[in-house]
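# I would like to see how this sequence folds:
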Amino acid sequence: MNKISLIFGALAMAATTPLAAQPRGDEPVAVPRSIKQGIDFVYVDPQMANVAKRKQRPQNWLARLFDFGASRRSAPNPMFLDLARGLEHYQSTWGRLPQTKIPAGAVMKRGSTGKRVALLRTRLGLPAVGGYDEMLAQRVSDYQRVHGLGRPDGIAGRATITSLNLGATHYAKRIAINMERAYRLPQTRAFDRYVVVDSGAAETYLFDRDRKVDQMRVIVGSNETKTPMMAVLMRNAKANPYWHVPPDLVRTLTAKKVKEQGVSYFDNFHYEVLSDWSGNGRVLDPKSINWRQVAASKANPTFLVRQKPGPWNSMGQMKFEMPNDFGIYLHDSPLKELFAKEDRWISNGCVRLEDYRRFATWVFGQMPQASAPEQRIDLPRPVPVYMTYLTVEPSGSGVMFRPDPYGFDALAMPQMFDSRMNIAAVATDRAAG
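Got it, this is the predicted structure:
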């Protein structure tokens, strides 16, 4: 039975103040700066905060032995357990190597010799004598693969040396940060079904009775328009949705397009103009609006511009709504080719689904049939959606690190650790779990 010494703690859960009702379109609203998104979740629905007490003040991290095989009514999320095992493996492999510092210098590769090569060999657990041979190149490749340094090539360049000099403790702390995020995910038996959106991986996972039954690629927010870490209930979907253009984009973008292309822009790109945001607005002739004045104004317009349903619509064929103050939801996308790219951090914050039909079939039990524009389809039961951010992935050989596109790991380091808060060593004695 494996035991591991973990660091657990709870940071304050930040409640949000509802935003004043206003026309804002189908685009996200920035998360307030008071919410430290390195670790903190925004619990939109209080019943989902089942891991830590709300309003709990940050405390000193305490070492705790966790028994993987213990029988209990509920346990931390499976993603947490995988990371915990990954930490144990990392500490027993890469963490046991000499933490030798390697001075900056020229790129080292097969055939290189000298003092820096000897230090590199020592750092990776090889005898200092031997030069940059095939064995060292393989060790460098293994290190690059585990630590997310791009395509492993066995060449010790600047990025590889910088990573090695950060040391194993730095990476163990990154695993612990990701464990803390995963610890905020649902405990076992908390929900029958739930969704995890991982904006660190740009992937979405579907869980049924704590078992991952499906996953797909997603497109999430860019570094400038981050997808927030939050927990919310998905309550309905809308088939054949309109896209409501945010008022500031009408002023800064739509008006500019009309000036360049004329009012034919609306027909060409399937837009229409309504008198207001009430839901009962009159359709207006775009020619009746002074677009130059709209573009020059500092105030947002009160009329509504929306894109009609269809294969051209920015929302795609369906969007999945989760009431929240930040305008975040999941939706289809007409730009399917973007899901083949590795860089999928390009949205304005909302989550675009690779296969909305597969997602909808799982959510509803079958693919809903709808033909009317903006047809609302309520879920039989709300489905919890946890939007997290993981930069460490469990693997068959421990863990693999990913880039930190939002900089949340760097933000979380001082939240979780100071000079006295170091990860405890793996426990070897029998202690209470």
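# Every contact and neighbour count from this point should use C-alpha atoms.
Will do.
# quick one: the helices in the stretch 51-200 of the chain?
Ranges of helices in the stretch 51-200 of the chain, per DSSP state H, counting those that start in this stretch, are 78-92, 115-123, 134-146, 158-166, 168-183.
# run this one through as well so I can compare:
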Amino acid sequence: GSILTDAALAIMKRISMADADGLRAADYKLPNPEILGPSQGTADAVADAEIILSLAVLTYTRNARIGRIQPDRVSALITLDPQAPDRLEVLTGLYRSRHPAALIANYNPSHEEFTRLRDLLAEMRGDTPGSAGLKPLRPGLALRSGVRGEQVTLLRRHLGHPDPAIDADLFDAELLIAVKTFQGANGLLPDGIVGPRTRKAINGPTPVNQEKAVLVNMEQWRWMPEDLGAFHVRVNIPEFRLRVVRRGQVMHQTRVIVGKPHQKTPVFSDEMEHVIVNPYWNVPLSIKRNEMLPSLLANPTGFTARHNYEVVYRGRPVPASSVNWYSVNLRAVNIRQRPGPRNALGRVKFMFPNQHSVYLHDTPTKSLFTQDIRAFSHGCIRVQNPMGFADAILDNEPNLDVNDLKALE
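Predicted coordinates for the structure are as follows:
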């Protein structure tokens, strides 16, 4: 026997399974039931066990909900703000719950992607029935776009790429991007074909790197808002793709262009507030200073006319030649590109005011969407099919549709 209740033992058993959640069971100190028999059930022993278990519960639920690492410790460009669970609510909920082990497990993300990653982690570790760990890709014919088979499914596992809802054994466009990304990161020709060299690199000496990739992705899902909303837009930066999701179903998707490796697109969540048709492009300070200034010094009038820019000082447009570009404080001078077919933002931009000053927008440079690796912007997200995207997001607006936007062009 033990002084620990059945509920306490169930909680301890669930916390001891934390490794399966992508956490570390060793991080949570638990009472030792073997030294808490009835004869040792003193008041001090009971109090110590209660404190130890309560601390373990609070630490586990916090890690399960918001992760073990603060997002901004990884990068200042990750400004997601996961909210830790209220400690009193956690303990009160456990006290009232008839299923306390399930209650604490539910502090893990409920997103489908997290669940699929957890299943993939179990498979890679050999924790699922009939699984013996992640097998290496077999030598043989190259795997390429359009191929089907169990080796394609295994390839997804190695790359930490969760199965799609259908056709998990099909080498599809998303898997092609994942292969090219892997090849580029490992010094291989990014042709999207899994031949001998790519197969050898993917197999590696151990599956440790693949497991780490899954664990990192699980941690990132803990940073995401607990509730993304029944209707939301999601940009998968490394996949270069945008999706509009309604009640778990993708109702629209399109290619996007994201930030260059040295000007990365930030990771955050915000609410879209409005759409601007025929926008001005207000040139960011970094671009004025690092890219435009030499041309402004050489020929301000010709440069601004050629690109349809206008210079605004103290709220009024002024001739570019009237500014002393050698000494002016560039923060005090606004350079903006007028609406038009060559405007860097294209015909429309989608606004969700944020600390990074990035947004979704059209672009006149459509040819870049044919590239598989589409990291060309200064951080904003360029949308291949902006009016199709607008049509999807305006589906919830009873008094506005995409034709209203087109009428303003």
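# what's the TM-score here?
Remark: TM-score between the superposed chains equals 0.60 [TM-score structural alignment, normalised by the length of structure 2]; 289 aligned residues with a CA RMSD of 3.9 Å.
# burial of the corresponding residue of structure 2 for Pro246 of structure 1, as a residue count?
Under the alignment (TM-score structural alignment), Pro246 of structure 1 pairs with Pro284 in structure 2. If you count neighbours by other CA atoms under 10 Å, Pro284 of structure 2 ends up with 14.
# and Pro284 of structure 2, how far is that from Thr370 of structure 2?
Going from Pro284 of structure 2 to Thr370 of structure 2 by CA to CA, to the nearest Å gives 27 Å.
# now stretch 337-352 of structure 2: which residue numbers in structure 1?
The aligned range for stretch 337-352 of structure 2 is 307-322, by TM-score structural alignment.
# one step back: a markdown table please, covering the helices of the stretch 51-200 of structure 1 and showing mean neighbour count.
Shown next, in a markdown table, are these (neighbours: other CA atoms under 10 Å):
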| stretch | mean neighbour count |
| --- | --- |
| helix 78-92 | 20 |
| helix 115-123 | 20 |
| helix 134-146 | 19 |
| helix 158-166 | 17 |
| helix 168-183 | 22 |
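# closest one to Asp210 of structure 1 among the ones you listed?
helix 78-92 (7.1 Å; CA to CA).
# Show me the strands in structure 2, by range?
231-236, 241-246, 249-259, 274-277, 281-282, 309-313, 316-318, 333-337, 348-351, 360-361, 375-377, 381-383 (DSSP state E).
# so how far is Gln253 of structure 2 from Leu360 of structure 2?
14 Å.
# The two: who's more crowded?
Using other CA under 10 Å as the criterion, Leu360 of structure 2 and Gln253 rank with Leu360 on top: 23 against 19.
# tell me the contacts of the more buried one?
Lys349, Phe350, Met351, Cys380, Ile381, Arg382, Val383 (CA atoms under 8 Å, 6 or more residues apart in numbering).
# cutoff 7 Å now
Lys349, Phe350, Cys380, Ile381, Arg382, Val383 (CA atoms under 7 Å, 6 or more residues apart in numbering).
# what does stretch 200-219 of structure 1 correspond to over in structure 2?
Going by TM-score structural alignment, stretch 200-219 of structure 1 sits over residues 238-257 in structure 2.
# Between its first and last residues, how far does that stretch reach?
Termini of stretch 238-257 of structure 2 sit 10 Å apart (CA to CA).
# Then stretch 244-261 of structure 1?
21 Å.
# Might you calculate how far it sits from the centre of the chain?
30 Å (CA atoms, centre = their mean, to the nearest Å).
# So for that stretch, what gets flagged as buried?
244-252, 254-258 (16 or more other CA atoms under 10 Å).
# Need these in a markdown table (columns: distance to Asp325 of structure 1).
Shown next, in a markdown table, are the buried residues of stretch 244-261 of structure 1 (distance: CA to CA, whole Å):
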| residue | distance to Asp325 of structure 1 |
| --- | --- |
| His244 | 16 |
| Val245 | 17 |
| Pro246 | 15 |
| Pro247 | 17 |
| Asp248 | 18 |
| Leu249 | 19 |
| Val250 | 21 |
| Arg251 | 23 |
| Thr252 | 23 |
| Thr254 | 25 |
| Ala255 | 27 |
| Lys256 | 29 |
| Lys257 | 30 |
| Val258 | 31 |
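# Show me those that map onto helices.
Secondary structure from DSSP state H places Pro247, Asp248, Leu249, Ala255, Lys256, Lys257, Val258 of the buried residues of stretch 244-261 of structure 1 in helices.
# returning to what we had before: same list, the helices of the stretch 51-200 of structure 1, but as JSON lines with distance to Trp362 of structure 1 please.
Below are the helices of the stretch 51-200 of structure 1 laid out as JSON lines (distance: least, CA to CA, whole Å):
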{"stretch": "helix 78-92", "distance to Trp362 of structure 1": "20"}
{"stretch": "helix 115-123", "distance to Trp362 of structure 1": "48"}
{"stretch": "helix 134-146", "distance to Trp362 of structure 1": "33"}
{"stretch": "helix 158-166", "distance to Trp362 of structure 1": "41"}
{"stretch": "helix 168-183", "distance to Trp362 of structure 1": "23"}
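# And those helices: which comes nearest Thr204 of structure 1?
Closest among the helices of the stretch 51-200 of structure 1, using CA to CA: helix 78-92, at 12.9 Å.
# Identify all contacting residues around the closest one.
Ile4, Ala172, Ile175, Met179, Ala182, Tyr183, Pro394, Gly398, Val399, Val426.
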